[in-house]
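J.: The sequence isn't on hand, but the structure is:
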């Protein structure tokens, strides 16, 4: 049961209590309207009677039997109430149909947060490590938008969310076991975006300058127009990023004829110019369903670099250059009865070139040029349906069919020296078919959902049938005590380029190898979550991945080469506990302490010419603080500290890592303008030192230089910017 509440001037009315009664006037369920006046009640009965209650409006009632209540108009009371000030602490989290729902704007209020991506990292249990979002207690987490999975890789999704104002997000929902209608498995964060108010033209412009050894810039804008039955929006951003990495390698490389001490200093510089464009339109006549279309594109006309290596083994120079483009068209139609149809097409293209020059210590030289490229076309169709079966029961089912055509090639031109160039030219067709069904029920003190998805997968000669169960149970003896149990399973696939036999060269010693026959990995996970007083969160978790794939380094046994390669491990298992404790001191300090302890086990019986089976206890502590400096002017200071104990990754031993971040934000011009200054990893301690001391493998790797990032952000919003977000484009398996 869905609908919308507005006043006599067509403006949405938030905070309206909507109470559902059955034909005998017995209470069934209740809900509250959101910031756009929209509400949804699950479970629902037919016929029903709805009561709409608000302190500033007259009581309204509606009777009917349709699944859509439409728009209900409330009339203001003839007598008003004087100004009343109520101070209290808002709940950090609410349980909504098995999801942990956060008001994201309340979470980041007063913090030095500039966009949706930075806001995500402020959610309890969510953090960012080396450009990847993680959720405590899970193996991985997927970000979905308005209940639909993104089809972008992590870098593109990050870029899009960084150009999205946080005001456009209505709420964030954390699901430790996402139901199959979301077309993702395992843990997910669903961003529910606001709808623009009818008859508005709104927008936002922003600009960023950052410095991480080199200066970088990014600028963009958004424009939204909304009428009563249709809306349209366009978003554009452009930027230039130049980065520098220093990697110091010390390798004691053992061959049959002895051990060689190799020292290499790698200086890696990359420069990228990128443009991102999105345009969409939606037509939603009242009680007649909704149809939408969106075009998303990203263009990288320049993706260049200059990588140099100096050492006692080889002197190398590598100058890569290339360009890439991605186009996506997404169509979606939702009927009034709840049937959801979606069609998605993506085309991706990249062309890369590199000139490698190597001069070895023994006087030999090896010079060559390499050209590589990728062409991907992907088409998918999905159908989803939900039925309310009465007395709180819900039935869901649906299907997805996907096809991908991938072509990858790599060609060498040898200019000098003896070199066996491993050229590739491959074509792959990938097919995916998925059918799912699920049931769920809401009851007075909780809910449960149970589903299973069957999937057929084919890539070349590889075929696989899989079943993915999912279950969530919530028990709420009172509003102060909530217990949630979640079980989920998933399968993840490597990128198309990793599955090729191509070889890329960082320098004359370090190489990156593809892995033909690389298998997808299957994961299983479970969580027990206890929420106390709607703000304290305690968790026990377990997750295990079979055929886990990850890139690690290996000193070749037959020649002097450090090989980075993605291989399948037998298992990667984690289990432990997590606690999130927020606290406040007066009106000037808002803090959150996150504690995680886990046991990690990693095993691989066929790791090149050796095997490993390793375990380690790991502890993580994070403290986030927001200090209110003043209200006039509106100044806030963020201070965050992170610390992780020693860890492992395959044969690597990872040293402890810690970091301190700080940010100062000034809101002015009636909060339409904001200026933020941030410095992340103040002491350049966030990238840990890594070493290998395992069965003849001996390697030191220091890549912690230039991790400090200084950023200045300015944004200006006009027209009371508030809008919704959309399904995006998955390119996680594209690229080299």
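T.: That came through fine. These numbers were taken from a predicted model, which means no experiment stands behind them.

J.: Could you use CA atoms for every contact and neighbour count after this?
T.: Fine.

J.: Quickly find the element holding residue 495.
T.: Secondary structure assignment for residue 495, by DSSP states H and E: no helix or strand.

J.: typo on my end, residue 260
T.: strand 258-283.

J.: Over to residue 155?
T.: Applying DSSP H and E, one finds residue 155 within helix 154-162.

J.: Sort out which residues of stretch 665-681 are buried, please.
T.: Neighbour counts using 16 or more other Cα atoms under 10 Å place 665-667, 673-681 of stretch 665-681 among the buried residues.

J.: no, scratch that, I was asking about stretch 153-167
T.: Buried residues in stretch 153-167 (16+ other Cα under 10 Å): 153-154, 156-158, 160-167.

J.: quick one: that stretch to chain centroid distance?
T.: Averaging C-alpha positions (Cα atoms, centre = their mean, to the nearest Å) puts stretch 153-167 9 Å from its chain's average.

J.: got the residue ranges for the helices in this protein?
T.: Taking DSSP state H to define them, one finds helices in the chain at 104-108, 116-120, 154-162.

J.: what would those helices look like in CSV with distance to residue 260?
T.: Putting these into CSV (distance: least, Cα to Cα, whole Å) gives the following:
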stretch, distance to residue 260
helix 104-108, 53
helix 116-120, 46
helix 154-162, 38
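
J.: Just give me the neighbour total for the closest residue in space to residue 283 that isn't next to it in sequence.
T.: Excluding its sequence neighbours, the residue lying closest to residue 283 (Cα to Cα, 6 or more residues apart in numbering) is residue 230, at 4.3 Å. Using other Cα atoms under 10 Å, the number of residues around residue 230 comes to 17.

J.: quick one: residue 230 and residue 284 touch, right?
T.: Yes. Residue 230 is within contact range of residue 284, at 5.8 Å (criterion: Cα atoms under 8 Å).

J.: thinking again about what came up before, tilt between the strand holding residue 260 and helix 154-162?
T.: 40 degrees (axes from the mean of the first three to the mean of the last three Cα atoms, to 10 degrees).

J.: Which strands or helices does strand 258-283 pack on?
T.: Other helices and strands packing on strand 258-283, by 3 or more Cα pairs under 8 Å, 6 or more residues apart in numbering; DSSP states H and E, are strand 230-255, strand 290-311.

J.: tell me the strands in the stretch 501-650 of the chain, going along the chain?
T.: All strands of the stretch 501-650 of the chain, identified by DSSP state E, counting those that start in this stretch, fall at 503-505, 510-513, 521-532, 536-546, 549-555, 562-568, 571-585, 589-607, 610-630, 634-644, 647-649.

J.: also this one, for the comparison:
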């Protein structure tokens, strides 16, 4: 808000009065104070891109890092730490327009260690142009570029998280610029201890007779995670390293039920390592070229015991090497831009599984995979307010089990004549590939009754998505969307018809289709209270003619509602409080249905110290511990129920000290295919 006092005095020309001797009959008048209220636009649209001023949205929220800030992005759904985008089947997070090629959990760790003050803005692309080398929906996180005048800037942070068990983390994030050099370093060390609980009731039908099998499984996990991100840029060149080493890892599960008491231990025999190094060149004449190398390794032992008897002792090992390169070119001619490029990726996945118990064969395979594509794109903006981005990509995929050609179109159209109304239309497609480990057909045992098995015949599936969005006053938005996934796949339980055996396996469906409408509306009251309401109404259908030896056609309407509130005692107060509420009706997955869910979250932020460079943030998620998803399958003889407990409730406390450029400027106003699974 700006306060402007306007004085208007009407006088006759003194020179003329002096000449004529005639006095002005209109006296001077002072008008009342005029208050002009102004707001920074939250959403802008251009070329099929929605640019969101996320730093302004989260300024008073109890968030300290970019990952937490993303949950307040319009259209984003934070599903217990997993970022989703309403109106899109899946979303890819990129940094400064570049794909990181990091596994999802590693990317989340990086975003968690990146200070929220590094944010410049965030771009949402429901249909990302092919020049980003990403298909489908994209969230592009644009970070501020360090300048030599800023000096060394950064922050130090320490955090504590309490679920059933405590976890701790500490880290540092710094940037520095010197003439033509820029440096960016993030480091995070975290000690994690997790807990989860699952209750299952499997009313299993075999040879016309049902047997009720109950199980109550409690899982705990421990690890020490060390994440490093370092980037050095000199003029048009930049080299980046990002890596994560997870050590001292072990996961245990205690299962009690119909068949007895089981202890399942997963011990990592060596640190799990992910390392990626990339080189990028950006010219002044439109050429961009880059290459990166990724290495991943995991070595895990499983030991399943019942009472004092060892039932399973197995070893799972995975080593992946991946090479990736690309070259892009852009030409600008007036309002028209043409872009085109090539991309190639090769990976070698050496996975092994061996058994001491039971006496069965494992495998020792090397799976080679090649993906090559070429694209051409076109962008243009017109005086009428119309702008668009369109591209077409041809992709070839090959591994030892299959190969195919894919055509991937993309279209994003925006009509933006005045700030009052923005219209945007998007269409895109995306091919989703299965995890490397699943393609080997590996088997992991949960207990004598339940097991997880890979699927060498698993096929990639195609996602098609279309969205029509309307943004009012660069603030309120509504999105009508349709999603269709052909040959969609997901891991689900299946009761074997000829034996008492529960199988978890990822299989392909005929399709999954969702049609929905979402509304997002923020409101502000005198710089002390802010609330944002989100409503999503959708209809989903999933169909499989052959789900193992049965079929299903499941469909359901659902409602999602969320209310996010922030309160400050006064506009300049160093304290701010938040209270968020979320409710969702039952959803479907495959032949199963989920129960309705609701949760309440609350938080507090306190800024203090010199120039308020220190922050304490406190956040209590799922206060009443009500977010307990329950999956029920009752179809074609399948009768199964699973309830998950303690997956969202946690208390988080963090302390941050910011120095130089990271201090507040105005005090008044990230689907991994890596891993052997469990």
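T.: Happy to help now that I have it. All figures in this text were calculated on a predicted structure; none of them were measured in a lab.

J.: Drop the TM-score for these two in here.
T.: TM-score of the superposed chains, computed with TM-score structural alignment, normalised by the length of structure 2, equals 0.91; 634 aligned residues with a Cα RMSD of 1.8 Å.

J.: coming back round to it: of all the helices and strands packed on strand 258-283 of structure 1, which lies closest to residue 647 of structure 1?
T.: Comparing those by their distance to residue 647 of structure 1 (Cα to Cα), the top pick is strand 230-255, with 19.6 Å.

J.: what's that closest one aligned against in structure 2?
T.: Per TM-score structural alignment, the counterpart of strand 230-255 of structure 1 in structure 2 is residues 181-206.

J.: What does residue 47 of structure 2 correspond to in structure 1?
T.: Residue 47 of structure 2 maps onto residue 97 in structure 1 when the alignment is built from TM-score structural alignment.

J.: Its match contacts residue 442, doesn't it?
T.: Yes. In terms of Cα under 8 Å, residue 97 of structure 1 counts as a neighbour of residue 442; the distance is 7.4 Å.

J.: Can you verify my assumption that residue 442 of structure 1 contacts residue 392?
T.: Yes. Under the criterion of Cα under 8 Å, residue 442 of structure 1 makes contact with residue 392 at 4.9 Å.

J.: show me what contacts residue 536 of structure 2?
T.: By Cα atoms under 8 Å, 6 or more residues apart in numbering, the residues touching residue 536 of structure 2 are 516-519, 559-561.

J.: Please apply the same query to residue 730 of structure 1.
T.: With contact taken as Cα under 8 Å, 6+ apart, residue 730 of structure 1 is in contact with 150-153.

J.: What sits closest to the equivalent of residue 527 of structure 2 over in structure 1 if chain neighbours are left out?
T.: The alignment partner of residue 527 of structure 2 in structure 1, by TM-score structural alignment, is residue 587. What sits nearest to residue 587 of structure 1 in space, not counting adjacent residues and going by Cα to Cα, 6+ apart, is residue 628, at 7.4 Å.

J.: Tally up the residues packed near the one you found, please.
T.: Taking other Cα under 10 Å as the criterion, the count of residues near residue 628 of structure 1 is 17.

J.: Alignment lookup: it to structure 2.
T.: Alignment note (TM-score structural alignment): residue 628 of structure 1 maps to residue 568 of structure 2.

J.: any idea how far that match is from residue 608 of structure 2?
T.: 15 Å (Cα to Cα, to the nearest Å).

J.: From the centroid of structure 1, which residue is nearest?
T.: When Cα atoms, centre = their mean is applied to structure 1, the residue found nearest the centroid is residue 143 (3.9 Å).

J.: show me what contacts it?
T.: Shown here is residue 143 of structure 1, whose contacts under the criterion Cα under 8 Å, 6+ apart are 149-150, 188-191.

J.: I'd say residue 324 of structure 1 and residue 349 touch.
T.: Yes. Here residue 324 of structure 1 lies in contact with residue 349, judged by Cα under 8 Å, at a distance of 5.5 Å.

J.: re the thing from before, what's the mean distance for the strand holding residue 260 of structure 1 versus structure 2?
T.: In the superposition against structure 2, strand 258-283 of structure 1 averages 1.0 Å from its aligned positions (mean Cα distance after the TM-score superposition for structure 1).

J.: ok, now stretch 573-583 of structure 1?
T.: Looks like 0.9 Å for stretch 573-583 of structure 1 (mean Cα distance after the TM-score superposition for structure 1).

J.: For burial, what's the neighbour tally of residue 97 of structure 1?
T.: Neighbour count of residue 97 of structure 1, defined by other Cα under 10 Å: 18.

J.: same check, this time on residue 475 of structure 1
T.: Using other Cα under 10 Å as the criterion, the residues surrounding residue 475 of structure 1 number 18.

J.: Can you find the partner of it in structure 2?
T.: Counting by TM-score structural alignment, which is the criterion used here, residue 475 of structure 1 corresponds to residue 415 in structure 2.

J.: Can you tell me how far its match is from residue 349 of structure 2?
T.: For residue 415 of structure 2, the distance to residue 349 of structure 2 under the criterion Cα to Cα works out to 46 Å.

J.: circling back to that earlier point, tell me how far the match of strand 230-255 of structure 1 is from the chain's mean position?
T.: Averaged C-alpha coordinates place stretch 181-206 of structure 2 at 15 Å from its chain's average position (Cα atoms, centre = their mean).

J.: go on, stretch 419-435 of structure 2?
T.: 15 Å.

J.: what residues does that stretch touch?
T.: By Cα under 8 Å, 6+ apart, the surrounding residues in contact with stretch 419-435 of structure 2 are 44-45, 48, 126-128, 135-136, 406, 408-416, 458-474, 672-674.

J.: I am finished for the moment; much appreciated.
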